[in-house]
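> no sequence for this one, just the structure:
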């Protein structure tokens, strides 16, 4: 019996558990569009920009760790989806991108030879596979019908095995419409994970734990990607070791957990960085140990600690950006299942970490007045105090993202989504995917008026699918983050606000045009009422616009001005606003640099 190739593709991925699609229809994907549309088991979401489709897919997979599909037509439609593919690659998400293509006989991949390299030949063609290969686990253009089944198997195996990441298939329009033999669709299973470690590795970790007086755990995104948050918490409770989190792992532990110390790195908080820097044993679980965590001076990072680095990607373990004492290539699920020894008591150290947390958690600027607009820290502190649990916060770009990360208060069943690219236009569209993945959760994208302009058209998608998003829109009248940078470095500004050539529309008029409820707040005295109205609204999406001042992150890494007028950079634990040297020395345990 014969079946159309596009029908087989759609059936194949659904039989293997994928049921969610984000798409824009187009001519070179017409058979795929038809096959998806006729299939009764797909939840299809039609959007207004391919980048938005990709970001929504990213939000979906970030929320539930499940694979989903983005389908575009050829050429510029496909290239529009490359940025979210990059995010899926760097944030390790199982998103399948399928793009249409011109006829296989007219494809640039088929036409070009060693002696003839054309830029363009037919229709909306482009060599999309060459473009996306660096940011995918597997990328393939199907140029003949005989390879369809094998390509689909290879694509799906890459999607579900190893470190997660995106896959890209390019299907020419003529191949889509051909008839092929309807063979049985194989149901593919995740392969058993082989780990490159020995029992001695476990013994070595245990010996380090026995000798340690001040251990700390860095919780990374791999804990979420491995769906092992509960195993992680059980591990923490057994060994009673304090933990700090990276921004992508913000939600692996609640803020009120006695073992939670804070947030770390270049944009971390004082409590988290103090705990990390004063430890004598650091165990990294599923954290890439990137520059934002280690910093620019490897000799300053956790400088009196032994460092154990556990990750399922051998490539990450090859880094030499700081002093690693033990590297283990292992899946975290297997690690948590297999690593079990008697626990040691670290009560004195735990109390010290709790002291730092109580002293510095949710640190705010001194001036919280509304003279120049509401201070974001002041608003966010009240918002997270009032907000219920079981919510999803999305923050990605601009000055507001660090304000949010410092103030977000993770409660039971909360999630926090962030893009490692810090890309504008991410929050609103990511929230669409998150709400689709978790329809019962309160989903709140938090963004600035600059990011709002990118993918603003997706407000109609929110209306179309009746998504009850609660959108916090911070308006400081500028690209706040880059204005801070320009002012600090150049004492001038260009293209960041009205006076330097950039302006923003009236958000209330935009909300009204889309039929979305809108409220705003300009004064501190009105914040509580605005938040209550915002949280209690239950008739669809709502936008709360906060007219705010430009506020950089507090605390932040900075340099100290010396007596001779020169500046000296400081390590993670010494953050601006600087503690008095007397207080700083009193709090420190390791040698001060």
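The structure has been received and is ready for your questions. As the structure is a prediction and not an experimental result, all values here were calculated from the model. Residues are numbered from 1 along each chain as shown.

> When you work out contacts or count neighbours from here on, use the C-alpha atoms and nothing else.
Noted.

> Confirm residue 446 sits in a helix?
No. With DSSP: H, G, I helix; E, B strand; the rest coil as the criterion, residue 446 is strand rather than part of a helix.

> then this one, side by side with the first:
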């Protein structure tokens, strides 16, 4: 069997249904192995950045690994922005790049390049991936692939790059003789005593708040979160990437916090006496530049799978390294005795905050306020609608005022914040949803950065509904300049 055939067979066994790519010479054998297959679909987009971001959108919806491919040199480097987004937002993805033949490598020679389009993409992307693997040995291809998929999923998810030279792609192998990868790692365990202590604190407080981050989505802990809310009556606020998980319980949802958040959500956090932070890194946009003033009177509990995020920017009372789903399953067992009446007055206070400081203004005259428009759009969305936003004011207005129905999803980039991401995210999401409708919201600036992907939407007849908010400028940058200069 040819290595390239083995690679595609492996992807199918891992339940990868779509691969996003732009063709190139260094991918020739992999593309040939994809040709004519009915068990996996090749989606040819029109820029490698879009391929990477489509894989990101696909992974976010599927809750599993997305895959994108690009040729060597410029193809590989064009994917870097999308790779970085997956790294910062913890999206499981495997990026496969073609590479020149190993006998064309410059190795340690003091020259810049030997093979045409030879580029050491492995070294270039190391700071923005969980691992970057140069697949030089055909006999280790199973090992490379198993390692890539394990790392993409394990612990805090993220991207892995696999660089496969042309002569390795075309090499003959006997699959039964290939060595496997043995991870030998287990998820962290949490002390039952610590869980019980946290449960007692939650049940004894009067103004508790749950802060939901993207880790709740990645851990697929929505059911456990809703049970926590039903057991305790705790209001829920969210980070940008935790919105769709937080919105799943409409009666408890109290908005998005932070610099660009809802004022009533920030008031809820500021006046809380206990803050349970789930799967959020508590970045500066959430806590402000003086984190010591963030929820200053609250007992702070921070749960995250990444130990380096705990007590990083904000010192907390209970740092807990754990998978969110596992943590909540354990915590909920200790909460049956919580008195829901204890927080009734607090929930009423938050409702008064929401009524006093609404995020969507009433339309007046010919001018429609963007927040009002987004709020009205919510009532027209299907039950399981997927909304993808670009970066800029359109993202903030959507995050502040969108109301998703049960099962709805909100896809947007957090850490990288790439203008031009809405269309590729929507393409990946639409394929992941079985070509069901997806809404893409973008500004006139960001929309043009991947406008070529309109052709991908047309070619595949994808039901992507595009809402363009045209203010004839880069609105967020303009707002910043007007305020500071």
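Looks like it came in fine. Bear in mind the structure is a predicted one, so any value in this text is a computation, not a measurement.

> Superposing both, give me the TM-score.
Here the TM-score of the superposed chains, computed with TM-score structural alignment, normalised by the length of structure 2 as the reference length, equals 0.94; 479 aligned residues with a Cα RMSD of 2.1 Å.

> if I look at the residue lying closest to residue 416 of structure 2 once chain neighbours are set aside, how far off is residue 465 of structure 2?
The spatially closest residue to residue 416 of structure 2, leaving aside those adjacent along the chain, is residue 85, at 5.0 Å (Cα to Cα, 6 or more residues apart in numbering). The spacing between residue 85 of structure 2 and residue 465 of structure 2, counted by Cα to Cα, to the nearest Å, is 23 Å.

> Neighbour count: the two, which is higher?
Summary of the neighbour comparison: residue 85 of structure 2 and residue 465, criterion other Cα atoms under 10 Å, with residue 85 having more neighbours (24 against 14).

> Run through the residues that contact the residue mapped onto residue 89 of structure 2 from structure 1.
With TM-score structural alignment as the criterion, the equivalent of residue 89 of structure 2 in structure 1 is residue 91. Residues touching residue 91 of structure 1, when contacts are defined by Cα atoms under 8 Å, 6 or more residues apart in numbering, comprise 165, 419-420.

> Go through the residues you listed and say which is closest to residue 428 of structure 1.
Within the set of those, residue 419 lies nearest residue 428 of structure 1; the separation is 12.3 Å, counting by Cα to Cα.

> how about the closest residue to that closest one other than its chain neighbours, what does it touch?
Of all residues beyond its chain neighbours, the one nearest residue 419 of structure 1 is residue 396 (5.5 Å), with distances taken as Cα to Cα, 6+ apart. If a contact means Cα under 8 Å, 6+ apart, then residue 396 of structure 1 has 417-424, 426-427, 447 as its contacts.

> quick one: stretch 126-137 of structure 1 aligns where in structure 2?
Under TM-score structural alignment, stretch 126-137 of structure 1 corresponds to residues 119-130 of structure 2.

> Sorry, slip of the keys, the one I care about is stretch 202-221 of structure 1.
Here stretch 202-221 of structure 1 aligns to structure 2 at residues 195-214, judged by TM-score structural alignment.

> buried set for the matching stretch?
Neighbour counts over stretch 195-214 of structure 2 (16 or more other Cα atoms under 10 Å) mark 195-196, 198-199, 202-203, 206-214 as buried.

> next one: stretch 20-33 of structure 2
By neighbour count with 16+ other Cα under 10 Å, stretch 20-33 of structure 2 contains the buried residues 20-23, 26-31, 33.

> post-alignment, the helix or strand harbouring residue 193 of structure 2 versus structure 1, mean distance?
Residue 193 of structure 2 belongs to helix 192-204 when elements are defined using DSSP states H and E. In this overlay with structure 1, the average offset of helix 192-204 of structure 2 from its partner residues is 2.0 Å by mean Cα distance after the TM-score superposition for structure 1.

> Tell me what angle whichever helix or strand comes after that helix forms with helix 192-204.
Helices and strands here follow DSSP H and E; after helix 192-204 of structure 2, the next one along the chain is strand 208-212. In terms of direction (axes from the mean of the first three to the mean of the last three Cα atoms, to 10 degrees), strand 208-212 of structure 2 departs from helix 192-204 by 120 degrees.
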